[in-house]
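Student: can't give you the sequence, but here's the structure:
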């Protein structure tokens, strides 16, 4: 909460929470794989400065992996 106002979840946090509630491990694993592929491509990008995008994708991966942990799934 910030000054008594609840903070809004990011879209990825909301989606991960729904998939955890539904126990949809496959959807979370697919999301994680897509983010990993995107992260690899961003790391290879030389024509742009992907710093902001890298941070967002890394943050998304953290949220997805936290959701998988709540389901009791390994995150490798």
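Tutor: In hand now; what should we look at? A quick note: this is a predicted structure, and the numbers were derived from the prediction, not measured.
Student: going forward, measure contacts between C-alpha atoms and count neighbours the same way
Tutor: Will do.
Student: In space, not sequence, find me the middle residue of the chain.
Tutor: Per C-alpha atoms, centre = their mean, the C-alpha nearest to the average position across the chain is that of residue 60, at 2.3 Å.
Student: For the helix or strand harbouring residue 18, enumerate the helices and strands it packs against.
Tutor: Residue 18 belongs to helix 11-21 when assigned by DSSP states H and E. In terms of contacts (3 or more C-alpha pairs under 8 Å, 6 or more residues apart in numbering; DSSP states H and E), helix 11-21 is packed against helix 25-44, helix 51-70.
Student: Below is structure B, check it against A:
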């Protein structure tokens, strides 16, 4: 996972900005779908990076869904 996505997710999580995290996850999902549909190019490394980004974003969303006061 890139350091940039870690910082972005950490910032949104600290701000408790669930909507921005969900928007970011949706954008990454659309990007992955677009890359998977490409023909003539090997996009596997980019797709793998995007999937790691999605995992990090989902971890941030899970942190926001954790126990209240935790």
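Tutor: Structure's in. What do you need? All values reported here derive from a predicted model rather than from experimental measurement.
Student: Which stretch of the second structure lines up against the helix holding residue 18 of the first structure?
Tutor: Matched against the second structure by TM-score structural alignment, helix 11-21 of the first structure falls on residues 4-14.
Student: what does the matching stretch rub up against?
Tutor: The contact list for stretch 4-14 of the second structure, computed with C-alpha atoms under 8 Å, 6 or more residues apart in numbering, reads 18, 20, 21, 53, 56, 57, 60, 61, 63, 64.
Student: Let me know the closest of the residues you listed to residue 2 of the second structure.
Tutor: residue 53 (7.5 Å; C-alpha to C-alpha).
Student: Pretty sure that closest one sits against residue 2.
Tutor: Yes. With contact defined as C-alpha atoms under 8 Å, residue 53 of the second structure counts as touching residue 2 (7.5 Å).
Student: so what's the residue nearest to the centre of the first structure closest to, chain neighbours aside?
Tutor: Spatial nearest neighbour of residue 60 of the first structure, excluding adjacent residues (C-alpha to C-alpha, 6 or more residues apart in numbering): residue 12 at 6.5 Å.
Student: what's the distance between the one you found and residue 47 of the first structure?
Tutor: 27 Å (C-alpha to C-alpha, to the nearest Å).
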